[in-house]
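**Student:** here is a sequence with its predicted model. Questions after.
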Amino acid sequence: MTTAHVSPTANLNPVAAGLTVAVLALNLRPAVTSMGVLLTRIDTAEGLSPPLAATLVALPTWCFAVGGWTAWRLRARFGIRAVVSSALGVLAVSLIVRTLPGDATIVAGTTAACLAIAVLGALLPVIVSTATPGSAACYTACLGTGSAVGALLTPTGVAWQLGLGCWALLAAVGLVVWQGSSRHLATPAGAALAARVSPQTLIPRGTIATLTVHFGLLSGVTFLLMGRLPTILRTAGLTQAEAGYHFATVMVLGVPASLVVPYLARRVPHAPLAVGFAGSSITGVTGLMISPLSVTWLWTGLLGIGIGALALALVDLGRRTHSDPDTTAALSSVVQGLGYTLAGVLALGVGLLQIATGTWTWPLFALVVALVGQALTGTTIGDVRAAPTSPEVSR
């Protein structure tokens, strides 16, 4: 079952398609990595309690779970154009809201921003699967670039509110670009047709469950590093400037790692790639746990390479469904929805473990265990399809 979502006009204009994918992908990470850069300053200025700080790190994954799980139904009911436009608008407004005074506004703004990002993230594989052939590389590269620019370009010499709020401009630019390019998107053949391919109709269940656990583990590790790595490095004895440098290194190295993923995914079996990315992260985390002040550049470099695992998992969603947009939307929702739920539990659990033990040794050991699980579940091979007699999902 397929539904055309990108018209031939869009396919004949690779520059416009690439620009659209790039701007949308760039909006998926700065809201998270900028929080990681400024979390210590926000804590100092606002007096955040340790549990609230841990919650802010885990919050994106829970929001991604809710938003990812509902994205397929929103697309089926309202169409991809309206849903993406609304998500970008909410993202821009919420990034301003979370800079207003009070703990409640920080939490509320971060929650709304992450829900919007979740919907965008779940629907981007659908857009990429029906766009030009080079869109997958553009998608993963800009996803990594968004992480890097959030780490590198977030202003730290000004008030933290400006450092967080400035990323609303990127969301506004994304909305303008999307409004201009989405007119080339064909109207779906019918919401009911798309709704028949729901997460409940996907098979085989074992493959989907393993993919979900794999995505949850790697997302939990990735977002913990985005939110906590500067704190981990400062606790180990690095200065704020040194910790910021190494954090930026991890995010920057994620860009070329993400860029080569689509190329490698077409030529190398999935299992060795997944195990290789997990192995790189295992070595990096182990190095930080055992000897954080010795060859720190090596440990953070390996972590930057390991971030490519997330790009591989996202690109793999479309490949496993043979680029069918309806099946891709359903698979993306279930894998990201339930996967990010697991990631949130992992992120909060590691944060609370650090609070309980007063050290990062045991939390980093927990990350190594999670990465071993990521490597094992990453060996799953198999395609996902909709059941041949899929009943229409009631709305």
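**Tutor:** On my side now, so go ahead. Predicted, not measured: the structure shown is a model, and the values here were computed from it. Numbering: from 1, shown residues only.
**Student:** from now on I want contacts and neighbour counts done on CA atoms only, so please keep to that.
**Tutor:** Noted.
**Student:** residue 122: how many residues sit nearby?
**Tutor:** Counted with other CA atoms under 10 Å, residues neighbouring residue 122 total 29.
**Student:** ok, now residue 388?
**Tutor:** Residue 388, neighbours per other CA under 10 Å, totals 11.
**Student:** and residue 253, what helix or strand is that in?
**Tutor:** Per DSSP states H and E: residue 253 is located in helix 240-265.
**Student:** buried set for that helix?
**Tutor:** 243-262 (16 or more other CA atoms under 10 Å).
**Student:** that one: what's the following helix or strand?
**Tutor:** Counting by DSSP H and E, what follows helix 240-265 is helix 270-290.
**Student:** tell me what angle that next one forms with helix 240-265.
**Tutor:** 170 degrees (axes from the mean of the first three to the mean of the last three CA atoms, to 10 degrees).
**Student:** list the buried residues for helix 270-290?
**Tutor:** For helix 270-290, by 16+ other CA under 10 Å, it's 270, 273-289.
**Student:** which parts of this structure are strands?
**Tutor:** 202-203, 385-386 (DSSP state E).
**Student:** list the contacts of the last one.
**Tutor:** Residues external to strand 385-386 that are found in contact with it (CA atoms under 8 Å, 6 or more residues apart in numbering): 197, 201, 202, 203, 204, 321, 327.
**Student:** alright, now check it against this:
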Amino acid sequence: MSDEEVQILNRPQAARTASQQPLPAPATTPQPAWLGPVLLVGIVLAALNLRPAITSLGALFEETREGLGMSGTVAGLITSVPALCFAVFGVTAPRLSRRFGPAAVVCAGMAAVAAGLLIRPFATNAAGFLAASALTLAGIALTNVLLPVIVKRWFPDRVGTMTGLYSMALAAGTSLAAAATVPMTQALGGSWRTGLLVWGFLALAAVLPWLAIGAAARKEKAAASGVPAARPDAGPGVMRSRTAWALACYFGLQATGAYITMGWLPQIFRDAGVSASTAGVLLAVTMVMGVPLAFVIPGLAGRMKNQGPIAVGLGLFGLVGYLGLYFAPAGGAWAWALLLGVSNCAFPLVITMIGLRAKSPAGVVKLSAFAQSTGYLISIPGPLLIGTLYQHTGGWDLPLALMAGLLVPQIALGVLAGRDRTIEDECGMRD
């Protein structure tokens, strides 16, 4: 479940069927007075740490590649690892949550993020750097899935407010790391290792509140141990739905564009003559566009029966942005960064469509798991292919043509996924 998906799940859905089991009564154990404020701090700190591992590396990618002797292909593999980890480790989050509790898993996730970020600057080769990055990304994947669960569990009457809060914190962490990494590195002596290491201390700070939250959650779980667990609903067979496949492929292509942007956009600008610090700020501009649009797009899409026109509009913004990078990367750098930032807001659109393409909450969860896990797997080859093309052609003409070309099927899939229909109807399932 993604960061913004809880907004969709919280919307009124079709009535539950008679066959669905009711949720168990919540535990009546009184919560300590300190838990609410500590949860607030913990959620914000966790969200701040969900993207700096990726965008800080993007800002120092050239220095890191040279320092570790990475080829373009290996560098492309590094930019593909986030999608792979999100697909693989995100799937394990529900099972781990059922066994240990969501708070404990988020605590472990933040510890993994901190450990990976503190270890990887000391790597002496690409393999060690990749392993440490994978550890960090595994922790991010678990936290990505479970933060919405935490919000719904402890703030059931303030889901929208809390979701907006941590969504803004996530965007702030993303853009802060992109903009501040290069100047902070220069201020600390100029070593890329120091510039990456700093973000490990922010992640370490996020572990502390979750230790206390996890302890409180264990006590509450022990007090509620006699409450029977709800029987999970299997949900519809989404793999038989053409709309589900359209959503999964659309999710995969938008994720491909997002990770190529985070991993390679600063390098594109730097190769065009833009300074390293300005290239980091340009990436921050692209990322920060998601803050206001993440609130606007879901509301607009929810009022429309067909969301295809929004998918077309976002795709066209991306096409113009890539064409600009092809013809005048430095001259119109700020405009291209803004346009690509708008195009990357296909993420909140696809999350909204997931919520609209199923009739029941159980159907939404089933569809979301399928679309996101399949989509992240689809997105894995993209950054690797871009790195390989960049290495073998020595420039960005062919990679940029490929990026623009991928937007064509993305637009077509968005139109298919945006049609007013549900997976239950397509699969012949009851509501």
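**Tutor:** Sure, I can see it. Since this is a predicted model, take the numbers as computed values, not measurements.
**Student:** before we move on, back to that, for residue 159 of structure 1, find the nearest of the strands of structure 1.
**Tutor:** strand 202-203 (47.8 Å; CA to CA).
**Student:** mean distance between that closest one and structure 2 after superposition?
**Tutor:** For strand 202-203 of structure 1, the mean deviation from structure 2 after alignment is 5.4 Å (mean CA distance after the TM-score superposition for structure 1).
**Student:** tell me which strands and helices that strand is in contact with?
**Tutor:** helix 325-357, strand 385-386 (3 or more CA pairs under 8 Å, 6 or more residues apart in numbering; DSSP states H and E).
**Student:** just name the most buried of these.
**Tutor:** helix 325-357 (a mean of 25; mean count of other CA atoms under 10 Å).
**Student:** residues contacting stretch 231-245 of structure 1, please?
**Tutor:** By CA under 8 Å, 6+ apart, stretch 231-245 of structure 1 touches 37, 40, 151, 229, 230, 292, 293, 360.
**Student:** counterpart of the fourth one over in structure 2?
**Tutor:** Matched across to structure 2, residue 229 of structure 1 falls on residue 265, judged by TM-score structural alignment.
**Student:** how many neighbours does its match have?
**Tutor:** 21.
**Student:** for it, what are its contacts?
**Tutor:** Applying CA under 8 Å, 6+ apart, one finds that residue 265 of structure 2 lies in contact with 58, 279, 283.
**Student:** and the aligned partner of the first one in structure 1, how far from residue 151 of structure 1?
**Tutor:** Read that as residue 58 of structure 2. Here residue 58 of structure 2 is matched to residue 36 in structure 1, going by TM-score structural alignment. In this view, residue 36 of structure 1 and residue 151 of structure 1 are 8 Å apart by CA to CA, to the nearest Å.
**Student:** same question for residue 353 of structure 1.
**Tutor:** 25 Å.
**Student:** before we move on, what about residue 277 of structure 1?
**Tutor:** 21 Å.
**Student:** and the contacts of strand 385-386 of structure 1, which is closest to residue 91 of structure 1?
**Tutor:** Taking the contacts of strand 385-386 of structure 1 together and measuring to residue 91 of structure 1 by CA to CA, the closest member is residue 327, at 26.2 Å.
**Student:** the closest one reaches residue 197, doesn't it?
**Tutor:** Yes: in this structure residue 327 of structure 1 lies within contact range of residue 197 using CA atoms under 8 Å: 6.0 Å.
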